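In: Here you go, sequence then predicted model.
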Amino acid sequence: MAKLTGITAEKKIKSESLWTISLRRMRKNRTAIAGVIILIIFAVIAIFAPLIAPYDPLEQNFIKSFRPPSSENLLGTDEFGRDIFSRIIYGARISLQIGFIAVFISLIVGVSLGLISGYYGGWLDMLVMRIMDLMLSFPYILLALVIMSILGPGIYNAMIAIGIVYVPQYARIVRSSVLSVKKKEYVLAAQALGANDLRIILKHVFLNSMAPIIIQTTLSIGRAIINAAGLSFLGLGAQPPTPEWGAMLSNGQDFLRNAPWIATFPGIAIALLVLGFNLVGDGFRDAFDPRLHK
């Protein structure tokens, strides 16, 4: 009886999918859970910003200029007397929006190119990959600056520029996964049964290439937020008086000696949000690593 119970348990373990095992490992990963908590906090702040922020983030009051953190202004005020705490809260909305939209653009374009390139191969694969290699030969921020010089400054143009910059990463990762998946028995069986290419790519190849895409997406959002802040710091992203963290850093750099809180707190906000995405991304990477599923 005990032997039969052991065999049943063993079959149950083997029948579990990679997704089930990975999610269970994810729940046991304390650093990943910490990252999820950080992201939930920022998401709540962004959603309920009008209820949380004590002041209008754009309201100027020169009488309150350069006030240090106090009970009235928790994180102090800037050179225009605007409440930094309120601006950081509203800035969470903008930073999350930039991260998700920029990565969504690169996700759609990059995954599509990777799927087509990896599945069909040949001259099409060669053409797509050489273009991706050309884009990867430029540093990310330099390529973003080139695109911004064409599109012009602005927060939405920054999203497009960052989205284009990250396309090669997705294309190469997805292509690599497709080259492995398309040789599997279930793909060959679908081809033998006469399934069309679109059905095979979407139902069999894409769905079984999701793990690296999820990992890359989570990590890319954090990097996109940093790059967007960098563009705003250079004056190419969000324009004044938009309460964007990178723009707030740029405005506060001239007052680091007399009013360091103007630049310090937006920098801390960027670091915490990016840390949250990185912790979750690392958790997904560990959870989906097949070498750990024994």
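Out: Yes, it's here.
In: CA only for contacts and neighbour counts going forward, please
Out: OK.
In: what residues are up against residue 211?
Out: Contact analysis of residue 211 by C-alpha atoms under 8 Å, 6 or more residues apart in numbering lists residue 288.
In: Can you name the element that comes right after the helix or strand hosting residue 37?
Out: Using DSSP states H and E, residue 37 maps to helix 30-47. Note on helix 30-47: by DSSP H and E, the next helix or strand toward the C-terminus is helix 49-52.
In: what separates whatever helix or strand comes next after that following helix from the chain centre, distance-wise?
Out: Next in sequence after helix 49-52, counting helices and strands by DSSP H and E, comes helix 84-120. Relative to the centre of its chain, helix 84-120 is centred 6 Å away, using C-alpha atoms, centre = their mean, to the nearest Å.
In: got the angle between helix 84-120 and helix 30-47?
Out: 120 degrees (axes from the mean of the first three to the mean of the last three C-alpha atoms, to 10 degrees).
In: Can you mark which positions in whatever helix or strand comes next after helix 84-120 are buried?
Out: Using DSSP H and E, the helix or strand that directly follows helix 84-120 along the chain is helix 122-136. Neighbour counts over helix 122-136 (16 or more other C-alpha atoms under 10 Å) mark 125, 128, 129, 132, 135, 136 as buried.
In: Setting aside sequence neighbours, what's the nearest residue to the last one?
Out: Counting by C-alpha to C-alpha, 6 or more residues apart in numbering, residue 168 is the residue found nearest to residue 136 once chain neighbours are left out, at 6.7 Å.
In: here comes the other one, which I'd like you to weigh against the first:
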Amino acid sequence: MMSNFHEQNDGKRPRKATVPATVQTLIDSAEERKKGRGRLLEALSPLRTIAAVFIVAVLIATVAADWLPVASPVQQDIAQKLQPVGADGFVLGSDQFGRDILSRLVFGARTELVVALGATAVAIIVGTVLGLIGGFYGRWAETITMRAVDVILAFPPIILALLVVTIYGPGVVTLIFVMGLLFAPAYARLTYGQVLTVKSAEYVEASQVFGASKRATLFSVVLPNVATPIIVQMPLTLAASILLESGLSYLGLGIVPPTPSWGFMVADGQRYMTSNPELVLIPSLMIALSILAFGLLGDFLRDWLDPRRSMAKNY
């Protein structure tokens, strides 16, 4: 029997244990999740964490503004005008009409975020579609889409915004569409460059070989693989939208009073800069902190969602 055993195994290596495909898939997915958590922790920093907490607090205050224990942002009480910070019933003071600054700040945040989110959504949809079509189809599609982008970029953003708002009148809807149009070229060029890199990849060619239509390949295969830079760009557009809306409201071409707006609060309080500087400093500080917070959020998403940056740091 021993001789037979040696004869059967003579010159043969022992077999390696094989892992079933399903188990290997689970192991690979667990490793990917572990790497993702590692990149998440590596991308976090104390300053970025503070920025995230600030953004979440502003979002909660915006959503729950109607249920917060604050006065109406348009309620006037001339007898209580120009109250200082910390006055009885006025945590952040009152303006020249006796309106609560804290209330106007909270409801002004809702206005800012509605305009910024709406403009960002319009910019992403318009810009991404133009970039996808121009980069994937090329030729005449590329000429039409990219030249349209160049035409928009030929105008200074603030001048074009002033022109459109002057023609159609100020308001939330007007601001959303004009700002979305102004920020769309950034997404169009970003998506266009990414599509040129991705469309020659093997998985895109395989999708077409297996019978998928060009439209299905474009939106089901190409778009998910170019989405990361678009997501990273989104917080930066939110920051730019807040800045542009505040500037237009400061000039009287943004949100229509009495709807509260941070930019209009700055313009309204500048006449009292010497006697009540908080009327200007508080909304200006909120504008600056919001822009900084969304900028830090964009940096965080870039470091977290781009594995190549994490790999470069390891070398």
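Out: The structure has been received and is ready for your questions. Please read these numbers as outputs of a predicted model, since none were measured by experiment.
In: Quick check: TM-score for this pair?
Out: The TM-score (TM-score structural alignment, normalised by the length of structure 1) is 0.90; 286 aligned residues with a C-alpha RMSD of 2.2 Å.
In: Pick the one among the buried residues of helix 122-136 of structure 1 closest to residue 259 of structure 1.
Out: residue 136 (39.5 Å; C-alpha to C-alpha).
In: ok so, going back, buried ones in the helix holding residue 37 of structure 1?
Out: Neighbour counts over helix 30-47 of structure 1 (16+ other C-alpha under 10 Å) mark 31, 32, 33, 35, 36, 38, 39, 42, 43, 45, 46 as buried.
In: Can you tell me the residue that sits opposite the fifth one in structure 2?
Out: When the two structures are superposed using TM-score structural alignment, residue 36 of structure 1 falls opposite residue 52 in structure 2.
In: Tell me if I'm right that its match and residue 293 touch.
Out: Yes - Residue 52 of structure 2 is in contact with residue 293 according to C-alpha atoms under 8 Å; the separation is 6.9 Å.
In: sorry, back to before: output the buried residues of helix 122-136 of structure 1 as a markdown table; include the columns distance to residue 212 of structure 1.
Out: Shown next, in a markdown table, are those (distance: C-alpha to C-alpha, whole Å):
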| residue | distance to residue 212 of structure 1 |
| --- | --- |
| 125 | 20 |
| 128 | 20 |
| 129 | 18 |
| 132 | 18 |
| 135 | 21 |
| 136 | 19 |
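In: right, and out of those residues, which lies closest to residue 164 of structure 1?
Out: Among those, and counting by C-alpha to C-alpha, the member closest to residue 164 of structure 1 is residue 135, at 9.4 Å.
In: what does the closest one align to in structure 2?
Out: In structure 2, the residue matched to residue 135 of structure 1 (TM-score structural alignment) is residue 152.
In: right, and that match touches residue 183 too?
Out: No - in this structure, residue 152 of structure 2 is not within contact of residue 183 by C-alpha under 8 Å, at 9.4 Å.
In: Which residue in structure 2 aligns with the residue nearest to residue 136 of structure 1?
Out: Aligned counterpart of residue 168 of structure 1 in structure 2: residue 185 (TM-score structural alignment).
In: Is there a neighbour count for its match? I'd like the number.
Out: The number of residues packed near residue 185 of structure 2 is 26, by other C-alpha atoms under 10 Å.
In: Likewise for residue 114 of structure 2?
Out: 17.
In: repeat for residue 295 of structure 2
Out: For residue 295 of structure 2, the count of nearby residues is 22 (other C-alpha under 10 Å).
In: Spatially nearest residue to the counterpart of residue 108 of structure 2 in structure 1, not counting backbone neighbours?
Out: Alignment note (TM-score structural alignment): residue 108 of structure 2 maps to residue 91 of structure 1. Leaving aside its sequence neighbours, residue 91 of structure 1 sits nearest to residue 244 (C-alpha to C-alpha, 6+ apart; 4.7 Å).
In: list the contacts for that neighbour?
Out: For residue 244 of structure 1, the contact set (C-alpha under 8 Å, 6+ apart) comprises 87, 88, 90, 91, 92, 94, 95, 229, 232, 238.
In: ok, now with 7 Å
Out: Contact partners of residue 244 of structure 1, counting by C-alpha atoms under 7 Å, 6 or more residues apart in numbering, are 91, 94, 95, 238.
In: From residue 230 of structure 2, how far off is the counterpart of residue 207 of structure 1 in structure 2?
Out: Under the alignment (TM-score structural alignment), residue 207 of structure 1 pairs with residue 224 in structure 2. In this structure, residue 224 of structure 2 and residue 230 of structure 2 are 10 Å apart, going by C-alpha to C-alpha, to the nearest Å.
In: Tell me which of those two has more neighbours.
Out: For residue 224 of structure 2 versus residue 230, neighbours defined as other C-alpha under 10 Å are more numerous around residue 230 (18 against 10).
In: Who's the closest spatial neighbour of the more buried one, skipping the chain neighbours?
Out: residue 187 (6.8 Å).
In: got it, and residue 290 of structure 2?
Out: Residue 290 of structure 2's closest residue in space is residue 239 (C-alpha to C-alpha, 6+ apart), at 6.9 Å.
In: Structure 1: which residue goes with that neighbour?
Out: Matched by TM-score structural alignment, residue 239 of structure 2 corresponds to residue 222 in structure 1.
In: number of nearby residues for its match?
Out: By the criterion of other C-alpha under 10 Å, residue 222 of structure 1 has 26 neighbours.
In: ditto for residue 104 of structure 2
Out: Neighbours of residue 104 of structure 2 (other C-alpha under 10 Å): 25.
In: Could you find the closest non-adjacent residue to residue 54 of structure 2?
Out: Using C-alpha to C-alpha, 6+ apart and skipping residues adjacent in sequence, the residue nearest residue 54 of structure 2 is residue 293, 7.2 Å away.
In: now residue 307 of structure 2
Out: Leaving aside its sequence neighbours, residue 307 of structure 2 sits nearest to residue 39 (C-alpha to C-alpha, 6+ apart; 7.7 Å).
In: how about that neighbour, what's its partner in structure 1?
Out: Match for residue 39 of structure 2 (TM-score structural alignment): residue 25.
In: where's that match, which helix or strand?
Out: Using DSSP H and E, residue 25 of structure 1 sits within helix 18-28.
In: contacting residues around that helix?
Out: 32, 33, 283, 284, 287, 288.
In: Identify, from these, the entry nearest to residue 160 of structure 1.
Out: Distances from residue 160 of structure 1 to these, taken as C-alpha to C-alpha, are shortest for residue 284 (26.3 Å).
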